[in-house]
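**Student:** Let me see the structure of the following:
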Amino acid sequence: MTLKERYAGVIGWFEANMPVAESELQYKDPYQLLVAVILSAQCTDKRVNMTTPALFEAYPTPEAMAQATVEEIYAYIKSISYPNNKARNLAAMARMLCTEFGGVVPSDLDALQRLPGVGRKTANVVGAVIWGKEVMPVDTHVFRVSARIGLTRGAKTPLQTELQLEKNIPSHLLPVAHHWLILHGRYVCTARAPKCDACGIAPWCKSREKQKMADK
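**Tutor:** Below is the predicted model:
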């Protein structure tokens, strides 16, 4: 199977079976999504969604969070992974958002990455979800699933994975394809004991292909 055939099969299946795929993070505006994505680094969306309601009630706007101390923010997010670093980043992010961007989350991805706690992946997630930017955010699920299926070849870093996926997936599908791969990795193509027998894209999966050949 060629790489082009693999991509065509995988994309075709997802378009037919998962036409709507969205972030599982709960948010009401770009500011809330930005905060939630920062908190979601190395943490589950489920845990983030349990934490953010009280946080957003206390700090409903960037201006409100900018007035908070790191210790005050920490009290709301202490159940999240790496709460000390994230509390510092949120406090600094909110202050910069207010002083340099008028309290408005910038749609420019380079500008977004100037904010404390915002790296390439976080900026790409916010850009793709809020503004439909044609980018491919790469988290652990996307990195693992892409390699396992065979959508990427020899990608050693998230950036290498991102560039290979962006080269082979039609640009207008990138925002939804990001969610296809995340949700597939979260619920079907799990890190341990993937549910291959229940996988709709198994016919195009390189790992499944190897397994079948080994069983012969």
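
**Student:** okay, CA-based contacts and neighbour counts for the rest of this
**Tutor:** OK.

**Student:** Neighbours of residue 89, how many?
**Tutor:** Neighbour count for residue 89, taken as other C-alpha atoms under 10 Å: 20.

**Student:** That one touches residue 117, doesn't it?
**Tutor:** Yes - the pair residue 89 and residue 117 qualifies as a contact (C-alpha atoms under 8 Å) at a distance of 5.1 Å.

**Student:** residue contacts, residue 127?
**Tutor:** 107, 108, 109, 133, 135 (C-alpha atoms under 8 Å, 6 or more residues apart in numbering).

**Student:** for comparison, sequence B:
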Amino acid sequence: MVGQKASDKIGECICILEELYGLPEVDEIDPVDLLVRTILSQNTSDINSLRAFASLKRAYGDYESLLSTRAEEVAESIREGGLAEIKARRIQEALLRIKSDRGAIEIGFLGGMEKEAAMSYLLSLPGVGPKTASIVLLFAFGMPFMPVDTHVFRVSQRLGLVAPGLSPEKAQKALEEIVPPERYSSFHLNLISHGRLVCRARGPKCEECALQGCCDFFLQGQKP
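**Tutor:** A predicted model of the protein is given here:
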């Protein structure tokens, strides 16, 4: 039904997505690796960012050696991830700040902090915004944050789960209020899958979509 409250239909959306894509398995990953990988994922595809991360790990045995290398050389190792110069600088500056603060390049201490304090620390690092910080805290530490990337933002707006005109940061807060915390991971990953495969930015496959019955975009007859 068009206009159905987001809080009333979120459970249906979650169930449909889990029927389609299952309960995603999340591999255990070193928190610093996840931070670096997520910085590399900014403004590029997963394929390119994962290739860039693999290249970075091959080029540098550890993050200490990465810090001792010129930014231009680091940029060459992550070239296929896009925005290489900017990302190389951000990664080095973030790692340097962590080392300065903690005496080592590790962020395991975040797991012992209150969630908002952990978020504030990550946001203080160069190149780290709410999405990057939320991904690290959710997937490395199990903290209840709902990361909002471009797919999550687009699909949740089309479904009517967040109000039109909200910023991604406010959309995150809105989703965190209606999605059960134990489903943050599942909903985030499944919404990304759905955004890539069906609810695409251009040419969404509305006629094939299993979420038709709870999608404002479809029920209002809007054109892609």
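
**Student:** For the contacts of residue 127 of the first structure, pick the one with the most neighbours.
**Tutor:** Going by other C-alpha under 10 Å, residue 135 tops the contacts of residue 127 of the first structure with 24 neighbours.

**Student:** which position in the second structure aligns with that residue?
**Tutor:** Alignment note: residue 135 of the first structure maps to residue 145 in the second structure; criterion TM-score structural alignment.

**Student:** ok so, going back, could you dump the contacts of residue 127 of the first structure to TSV with secondary structure and distance to residue 74 of the first structure?
**Tutor:** Output for the contacts of residue 127 of the first structure, formatted as TSV (DSSP: H, G, I helix; E, B strand; the rest coil; distance: C-alpha to C-alpha, whole Å):
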residue	secondary structure	distance to residue 74 of the first structure
107	coil	27
108	coil	28
109	helix	27
133	coil	31
135	coil	31
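
**Student:** List just the nearest of the residues you listed to residue 4 of the first structure.
**Tutor:** residue 135 (19.6 Å; C-alpha to C-alpha).

**Student:** Which helix or which strand is home to the aligned partner of residue 14 of the second structure in the first structure?
**Tutor:** Residue correspondence, TM-score structural alignment: residue 14 of the second structure in this structure matches residue 11 in the first structure. In the assignment (DSSP states H and E), residue 11 of the first structure maps to helix 3-17.

**Student:** Buried residues, that helix. List them.
**Tutor:** By 16 or more other C-alpha atoms under 10 Å, the buried positions in helix 3-17 of the first structure come out as 6, 7, 9, 10, 11, 14, 15.

**Student:** Including distance to residue 202 of the first structure, could these go into a markdown table?
**Tutor:** Below are these laid out as a markdown table (distance: C-alpha to C-alpha, whole Å):
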| residue | distance to residue 202 of the first structure |
| --- | --- |
| 6 | 10 |
| 7 | 12 |
| 9 | 10 |
| 10 | 9 |
| 11 | 12 |
| 14 | 12 |
| 15 | 15 |
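
**Student:** residues contacting the nearest residue to residue 6 of the first structure once chain neighbours are set aside?
**Tutor:** Nearest residue to residue 6 of the first structure, sequence neighbours excluded (C-alpha to C-alpha, 6 or more residues apart in numbering): residue 204, at 5.3 Å. Contacts for residue 204 of the first structure (C-alpha under 8 Å, 6+ apart) come out as 6, 9, 10, 149.

**Student:** let's see 10 Å
**Tutor:** Shown in contact with residue 204 of the first structure (C-alpha atoms under 10 Å, 6 or more residues apart in numbering): 1-3, 5-10, 13, 149-151.
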